[in-house]
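>>> From the sequence below, what's the structure:
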Amino acid sequence: MEKLVKTSDEWIRTRTGIRERRMVQNGQATVDMSTNAVRDLMENYDLSPEEIDAIIVATVTPDMILPCSAALIQNNINAINAWGYDLSAACSGFLFGLESGAALIESGRCRKVIVIGADTMS
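The predicted structure follows:
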């Protein structure tokens, strides 16, 4: 990252706490990254796609307007019982997603909600 902003790594870390920045590969899209992250989550926590009730995606860089990223991810992981939606609220989007997911669980409507924050700006 120091090459991108022409400063030192130490300067960046002491002022922002950022230790690394990930860059997307050419051709990699928001849904690609999100699908990979959800697959990792399911593997690490022994979660089957059928257990997922809802998928909320916070992004300002969707691959397309329709279908929404949540629907594409739902299809990619074969979460046949899940429904979902995207929300676009820039930096606060992930927090809104967490609050929305928590509300779905607290209401008893859903048991397992996946909240994803992903953008492909690099």
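>>> make it CA atoms for all contacts and neighbour counts henceforth
Will do.
>>> Can you classify the nearest residue in space to Ile114 that is not next to it in sequence as helix, strand or coil?
Distances taken as Cα to Cα, 6 or more residues apart in numbering place Ile55 nearest to Ile114, at 4.8 Å, with adjacent residues excluded. On the three-state scheme (DSSP: H, G, I helix; E, B strand; the rest coil), Ile55 is labelled strand.
>>> Am I right that Ile55 is in contact with Ser100?
No: with contact defined as Cα atoms under 8 Å, Ile55 does not reach Ser100; the gap is 10.5 Å.
>>> neighbour-wise, which of those two wins?
Between Ile55 and Ser100, counting by other Cα atoms under 10 Å, Ile55 is the more crowded of the two (25 against 15).
>>> one more, for comparison:
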Amino acid sequence: MSLESIALVGSQAVLGLVGVAVGGAKVTHQEDQIEDFQRFGYPQWFRILTGLIEIGAGLALLAGLVWLSEFTVAGGLLLSSVMVGAVATHIRTGDPLSKTAVPAVLFAFTAGLLIIRDVTIPL
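As a prediction, this is how the structure comes out:
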């Protein structure tokens, strides 16, 4: 396995684990997540839904490492979509760059993963 392949697999694994972790923080009712969603003006059911989508995306990215590449596509699209929404929310609420940067970087890495993996999206 080449160094590039190892880096790609490692990046996908890390993104998958991050998706599971950040989603897990939302569905396990972490106080900072509850407060953030209140501050954003979103209902708490939306926090749970967002967390479940993030967990699903993370698991799909991890599953894509061992099974079908379609899992990578699904997980990447889900995670990057949620991160676009997170960036928009942080900008809309006037959050500092430090809070906006995390979802922006996760979006960039996830989009980059899909591009580098040369994943075609079936239409």
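>>> tm score of chain vs chain?
After superposition, the two chains reach a TM-score (TM-score structural alignment, normalised by the length of structure 1) of 0.31; 66 aligned residues with a Cα RMSD of 5.0 Å.
>>> What distance do you get for the residue nearest to Ile114 of structure 1 to Trp11 of structure 1?
38 Å (Cα to Cα, to the nearest Å).
>>> Now stretch 95-105 of structure 1: buried residues?
Phe96, Gly97, Leu98, Gly101, Ala102, Leu104, Ile105 (16 or more other Cα atoms under 10 Å).
>>> can you pull out the strands in structure 1?
Assigned by DSSP state E, the strands in structure 1 fall at 54-58, 83-87, 113-117.
>>> hmm, who's touching the last one?
For strand 113-117 of structure 1, contacts defined as Cα atoms under 8 Å, 6 or more residues apart in numbering pick out 34, 52-59, 93-94, 97-98, 101, 104-105.
>>> nearest residue to the most centrally placed residue in structure 2 other than its sequence neighbours?
Central residue of structure 2 (Cα atoms, centre = their mean): Leu79, 3.3 Å from the mean position. Closest residue to Leu79 of structure 2 apart from its sequence neighbours, by Cα to Cα, 6+ apart: Ala57 at 5.5 Å.
>>> Is that neighbour within a helix or a strand, and which one?
Element membership of Ala57 of structure 2, judged by DSSP states H and E, is helix 44-66.
>>> which helices and strands sit right next to that helix?
helix 3-27, helix 31-40, helix 69-92 (3 or more Cα pairs under 8 Å, 6 or more residues apart in numbering; DSSP states H and E).
>>> List the contacts of the residue nearest to Leu79 of structure 2.
With the criterion set at Cα under 8 Å, 6+ apart, Ala57 of structure 2 makes contact with Gly16, Gly19, Val20, Ala74, Gly75, Gly76, Leu77, Leu78, Leu79.
>>> so who does the fourth one touch?
Listed by Cα under 8 Å, 6+ apart, the contact set of Ala74 of structure 2 reads Ala57, Ala60, Leu61.
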